[in-house]
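Visitor: coords below, sequence missing:
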């Protein structure tokens, strides 16, 4: 699939609003990919999809809209500490290759590099558009992926934590959900409790109840509509919830 066809298929509701402006600027930087005719085709297709989605806002997020949202938020996180580490860029590429295959990943990374050149992306405006159009389980998946990017160089900096925390707030992610996902990337004495969104004073019955709640919240089927490529990340969250519960079972002997 050519880049022009890929981008035309990828953009739905994300073509409008502040995200649309960012993508428009990025496409402007990929001048060799478009003649006037192919560019017009891409934008016409995207605008048509956007109009269809606006009339059905309750419809679930499509893979292309999730993908574009992920590229923009990843760019913001990577630049949060004032420098771009090659390991973080490699992580983004590897994740896309693993999810989409080499050809589609190359298209995505090409767009990502152009997005990454933009200096004045409004985190608030982008996140509010995502919050309005994207359902909660998919937004949780975005936060999980962003922590993975931040951890790719071996260290999550305070600047990166701060920007992901800000994003989570704008995205409508609760503090407890944010701390649960964050704990999946840190090792501490109370990591298992944080993942299950409880504290150390919880009873065994409360731990069991918390596990059932978190297993339901992070079940991979929650993002089934995004395609099997995005279920891998959801499965990782689900496994960490299971591991946290099994650790507490072992420690408490129940």
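Guide: Okay, I see it. Values in this document were obtained by computation on a predicted structure and should not be read as measured data.

Visitor: only C-alpha atoms for contact and neighbour calcs from this point on.
Guide: Fine.

Visitor: could you pull out the helices for the chain?
Guide: Along the chain, the stretches classed as helices by DSSP state H are 3-10, 17-28, 36-54, 63-78, 86-100, 102-116, 123-133, 136-151, 158-170, 175-183, 191-195, 204-217, 228-252.

Visitor: Can you say which of those helices is packed in most?
Guide: helix 191-195 (a mean of 23; mean count of other C-alpha atoms under 10 Å).

Visitor: ok, and what's touching that one?
Guide: Identification of contacts with helix 191-195 by C-alpha atoms under 8 Å, 6 or more residues apart in numbering yields 179-181, 183-184, 199-200, 240-241, 243-245, 247-248.

Visitor: Recalculate using a threshold of 7 Å.
Guide: The contact list for helix 191-195 (C-alpha atoms under 7 Å, 6 or more residues apart in numbering) reads 179, 180, 181, 183, 184, 199, 200, 241, 244.

Visitor: what about residue 17, distance to residue 148?
Guide: Counting by C-alpha to C-alpha, to the nearest Å, the gap from residue 17 to residue 148 is 27 Å.

Visitor: contacting residues around the spatially most central residue of the chain?
Guide: In the chain, the centroid-proximal residue (C-alpha atoms, centre = their mean) is residue 142; its distance is 2.1 Å. By C-alpha under 7 Å, 6+ apart, the contact set of residue 142 is residue 70.

Visitor: nearest residue to residue 156 other than its sequence neighbours?
Guide: Leaving aside its sequence neighbours, residue 156 sits nearest to residue 150 (C-alpha to C-alpha, 6 or more residues apart in numbering; 5.3 Å).

Visitor: Distance of the one you found relative to residue 196?
Guide: Taken as C-alpha to C-alpha, the span from residue 150 to residue 196 is 22 Å.

Visitor: now residue 82
Guide: Here residue 82 is placed at a distance of 33 Å from residue 196 (C-alpha to C-alpha).

Visitor: got it, and residue 118?
Guide: Applying C-alpha to C-alpha to residue 118 and residue 196 gives a distance of 37 Å.

Visitor: between the two, which one's more packed in?
Guide: residue 196 (28 against 14; other C-alpha atoms under 10 Å).

Visitor: I'd say the more buried one and residue 211 touch.
Guide: Yes. Under the contact definition of C-alpha atoms under 7 Å, residue 196 touches residue 211, with a separation of 6.2 Å.

Visitor: Quickly name whichever of the contacts of helix 191-195 is closest to residue 78.
Guide: Distance to residue 78 across the contacts of helix 191-195 (C-alpha to C-alpha) is lowest for residue 181, with 18.2 Å.

Visitor: can you pull the contacts of that closest one?
Guide: Taking C-alpha under 7 Å, 6+ apart as the test, what residue 181 contacts is 144, 195.

Visitor: If we use 10 Å, what do you get?
Guide: 140-141, 143-145, 147, 194-197, 237, 240-241 (C-alpha atoms under 10 Å, 6 or more residues apart in numbering).

Visitor: Can you lay out those as TSV showing distance to residue 228?
Guide: Shown next, in TSV, are those (distance: C-alpha to C-alpha, whole Å):
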residue	distance to residue 228
140	16
141	13
143	18
144	17
145	15
147	21
194	28
195	24
196	25
197	27
237	15
240	19
241	20
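
Visitor: A further structure is provided below for comparison with the first:
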């Protein structure tokens, strides 16, 4: 219902272009508020069901917004990180259109992370959801520090996405420094043998290899590549510390 009202309002203000814009905004509001029947969310070629690309971008931006607001303030550096990422991924014109649409929605409606994640769970593979968490941690780190409130919010989102605690801690270790980060990234204990470390590396390299994502969406591709590099770095660090050949 909202999408048609928005389309009519858009037409009255800006004629045909306004009607299209209004319809898109209204459709997204229907989706995230549960008023449009079956919501439409996209994760490109790796989705289990084909839906509109614009919906994926808006849902991704919605999750970004939730993380940015998690510590009670809106960091310009985090906002710039998201904007630069979207511009670099989708091009300036398309990215600006996504932001304009999102800003209009965000002014009037509270975005439900649980609703968005529930839909993503039905239409994405587990590896893709891991990439989304990696991207969200990248945003949180953009201002130079990942706060406890940001960690808690991403942990909450990870729960909605049905991500295992060990996988969550592995991704978090790539952004939150501690003495045993390399072990956490490889999902092993510090008491692991050299052979266990090698085995863990092979397992993690396979799990996080960019080819596992199988998508044309550049934002997710980049996240997969970054995470794969972190797994390699963790293994190389332990190789050096332990003298593993």
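Guide: It's in. As the structure is a prediction and not an experimental result, all values here were calculated from the model.

Visitor: Kindly provide the TM-score of these chains.
Guide: Once superposed, the chains reach a TM-score of 0.79 (TM-score structural alignment, normalised by the length of structure 2), with 224 aligned residues with a C-alpha RMSD of 3.2 Å.

Visitor: just to revisit the earlier point, return the residue of structure 2 aligned against the residue nearest to residue 156 of structure 1.
Guide: In structure 2, the residue paired with residue 150 of structure 1 according to TM-score structural alignment is residue 140.

Visitor: Would you mind measuring from its match to residue 117 of structure 2?
Guide: Taking C-alpha to C-alpha, one finds residue 140 of structure 2 at 19 Å from residue 117 of structure 2.

Visitor: Residue 141 of structure 2 - nearest residue in space that isn't next to it in sequence?
Guide: Residue 141 of structure 2's closest residue in space is residue 175 (C-alpha to C-alpha, 6+ apart), at 6.9 Å.

Visitor: same check, this time on residue 227 of structure 2
Guide: residue 208 (6.7 Å).

Visitor: so stretch 200-210 of structure 2 corresponds to what in structure 1?
Guide: Stretch 200-210 of structure 2 covers residues 210-220 of structure 1 once aligned (TM-score structural alignment).

Visitor: picking that back up, as a markdown table, the contacts of helix 191-195 of structure 1 with distance to residue 226 of structure 1 would be great.
Guide: Formatted as a markdown table, these follow (distance: C-alpha to C-alpha, whole Å):
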| residue | distance to residue 226 of structure 1 |
| --- | --- |
| 179 | 24 |
| 180 | 22 |
| 181 | 20 |
| 183 | 24 |
| 184 | 22 |
| 199 | 33 |
| 200 | 35 |
| 241 | 21 |
| 244 | 26 |
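
Visitor: With respect to residue 43 of structure 1, which of those is nearest?
Guide: residue 181 (36.1 Å).

Visitor: Tell me the counterpart of that closest one in structure 2.
Guide: Using TM-score structural alignment, residue 181 of structure 1 pairs with residue 171 in structure 2.

Visitor: likewise residue 170 of structure 1?
Guide: Match for residue 170 of structure 1 (TM-score structural alignment): residue 160.

Visitor: For its match, give its distance to residue 5 of structure 2.
Guide: 32 Å.

Visitor: Mind reading off the mean deviation between stretch 244-251 of structure 1 and structure 2?
Guide: Comparison of stretch 244-251 of structure 1 with structure 2 after fitting gives an average deviation of 0.5 Å (mean C-alpha distance after the TM-score superposition for structure 1).

Visitor: Can you give me every residue that contacts the residue nearest to residue 34 of structure 1 when sequence neighbours are not counted?
Guide: Excluding its sequence neighbours, the residue lying closest to residue 34 of structure 1 (C-alpha to C-alpha, 6+ apart) is residue 4, at 7.0 Å. Residue 4 of structure 1 is in contact with 10, 27, 33, 34, 35, 38, 39, 40, 41, 42, 43, 107, counting by C-alpha under 10 Å, 6+ apart.

Visitor: same thing with residue 7 of structure 1?
Guide: So residue 7 of structure 1 contacts 1, 23, 27, 42-43, 45-46, 64, 68, 104, 107-108, 111 (C-alpha under 10 Å, 6+ apart).

Visitor: same deal with residue 16 of structure 2?
Guide: Taking C-alpha under 10 Å, 6+ apart, we find residue 16 of structure 2 in contact with 7, 8, 10, 22.

Visitor: Specify the local secondary structure of it.
Guide: helix (DSSP: H, G, I helix; E, B strand; the rest coil).

Visitor: roughly how far apart are it and residue 169 of structure 2?
Guide: Taking C-alpha to C-alpha, one finds residue 16 of structure 2 at 49 Å from residue 169 of structure 2.

Visitor: Could you work out the end-to-end span of stretch 98-107 of structure 1 for me?
Guide: So stretch 98-107 of structure 1: terminal residues 14 Å apart, C-alpha to C-alpha.

Visitor: For that stretch, grab the matching residue range in structure 2.
Guide: With TM-score structural alignment as the criterion, stretch 98-107 of structure 1 aligns to 88-97.

Visitor: Identify the residues contacting that stretch?
Guide: Taking C-alpha under 10 Å, 6+ apart as the rule, stretch 88-97 of structure 2 contacts 21, 54, 57, 82-87, 98, 100, 102-103, 217-222.

Visitor: any idea how far that stretch is from the chain center?
Guide: Chain-centre distance of stretch 88-97 of structure 2: 17 Å, with C-alpha atoms, centre = their mean, to the nearest Å.

Visitor: repeat for stretch 80-93 of structure 1
Guide: 15 Å.

Visitor: so can I have JSON lines of the contacts of residue 16 of structure 2 showing distance to residue 124 of structure 2?
Guide: Output for the contacts of residue 16 of structure 2, formatted as JSON lines (distance: C-alpha to C-alpha, whole Å):
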{"residue": "7", "distance to residue 124 of structure 2": "30"}
{"residue": "8", "distance to residue 124 of structure 2": "34"}
{"residue": "10", "distance to residue 124 of structure 2": "33"}
{"residue": "22", "distance to residue 124 of structure 2": "28"}
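
Visitor: In those residues, find the pair that's most separated.
Guide: Applying C-alpha to C-alpha across the contacts of residue 16 of structure 2, the maximum distance is between 8 and 22, 7.5 Å.

Visitor: Common neighbours of the two, please.
Guide: Shared contacts of residue 8 of structure 2 and residue 22, counting by C-alpha under 10 Å, 6+ apart, come down to 2, 16.

Visitor: Need the contacts of residue 4 of structure 1 in a markdown table (columns: distance to residue 206 of structure 1).
Guide: Output for those, formatted as a markdown table (distance: C-alpha to C-alpha, whole Å):
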| residue | distance to residue 206 of structure 1 |
| --- | --- |
| 10 | 43 |
| 27 | 51 |
| 33 | 56 |
| 34 | 58 |
| 35 | 61 |
| 38 | 58 |
| 39 | 56 |
| 40 | 57 |
| 41 | 56 |
| 42 | 52 |
| 43 | 52 |
| 107 | 46 |
